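[1] pasting the structure only:
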């Protein structure tokens, strides 16, 4: 299976995970860091997820 043929599945998996988890993750991070940094921390977390999704 080539990387190109996996891309739509990978993107779908990521989007599904993001939609399911982001609101709770953002609230969790807001309680620990405050609103000013929460979106950046959540974005960093999802960057790690994106990079390691195939593992």
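    That came in fine, so what should we check first? Keep in mind the model is a prediction, meaning the values are calculated, not measured.

[2] for the rest of this, base every contact and every neighbour count on C-alpha atoms.
    Fine.

[3] what comes up buried for the helix or strand encompassing residue 29?
    Using DSSP states H and E, residue 29 falls within helix 3-33. Of the residues in helix 3-33, those buried by neighbour count under the rule 16 or more other CA atoms under 10 Å are 10, 14, 22, 25, 26, 29, 30.

[4] tell me the contacts of the closest residue to the third one other than its chain neighbours?
    What that stands for is residue 22. Using CA to CA, 6 or more residues apart in numbering and skipping residues adjacent in sequence, the residue nearest residue 22 is residue 42, 7.5 Å away. Residue 42 makes contact with 22, 25, 26, 29, according to CA atoms under 8 Å, 6 or more residues apart in numbering.

[5] pasting the second one now:
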């Protein structure tokens, strides 16, 4: 049986782990969305090579 202190540390570690997971997912999703929108909204100039 784990002690109360070990249970508290385990709960804290799980909370930090979940926070890092959501942060990484938000960063990855934001970058993917930004890259996709940049590519979709990009219009080349009329004379790209003057």
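    Happy to help now that I have it. It should be emphasised that the depicted structure is a prediction, and the values quoted were computed from it without experimental measurement.

[6] what's the TM-score for these two chains?
    The TM-score (TM-score structural alignment, normalised by the length of the second structure) is 0.38; 29 aligned residues with a CA RMSD of 2.8 Å.

[7] how near is the residue nearest to residue 22 of the first structure to residue 31 of the first structure?
    Per CA to CA, to the nearest Å, residue 42 of the first structure is found 12 Å from residue 31 of the first structure.

[8] kindly report the same for residue 25 of the first structure.
    10 Å.

[9] cool, and residue 44 of the first structure?
    Distance from residue 44 of the first structure to residue 31 of the first structure, by CA to CA: 17 Å.

[10] next one: residue 17 of the first structure
    Plainly put, residue 17 of the first structure is 21 Å away from residue 31 of the first structure if you go by CA to CA.

[11] equivalent analysis for residue 12 of the first structure, please.
    29 Å.

[12] which helix or which strand is home to residue 10 of the second structure?
    helix 4-41.

[13] coming back round to it: in JSON lines, list the contacts of residue 42 of the first structure along with distance to residue 5 of the first structure.
    Output for the contacts of residue 42 of the first structure, formatted as JSON lines (distance: CA to CA, whole Å):
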{"residue": "22", "distance to residue 5 of the first structure": "26"}
{"residue": "25", "distance to residue 5 of the first structure": "30"}
{"residue": "26", "distance to residue 5 of the first structure": "32"}
{"residue": "29", "distance to residue 5 of the first structure": "35"}
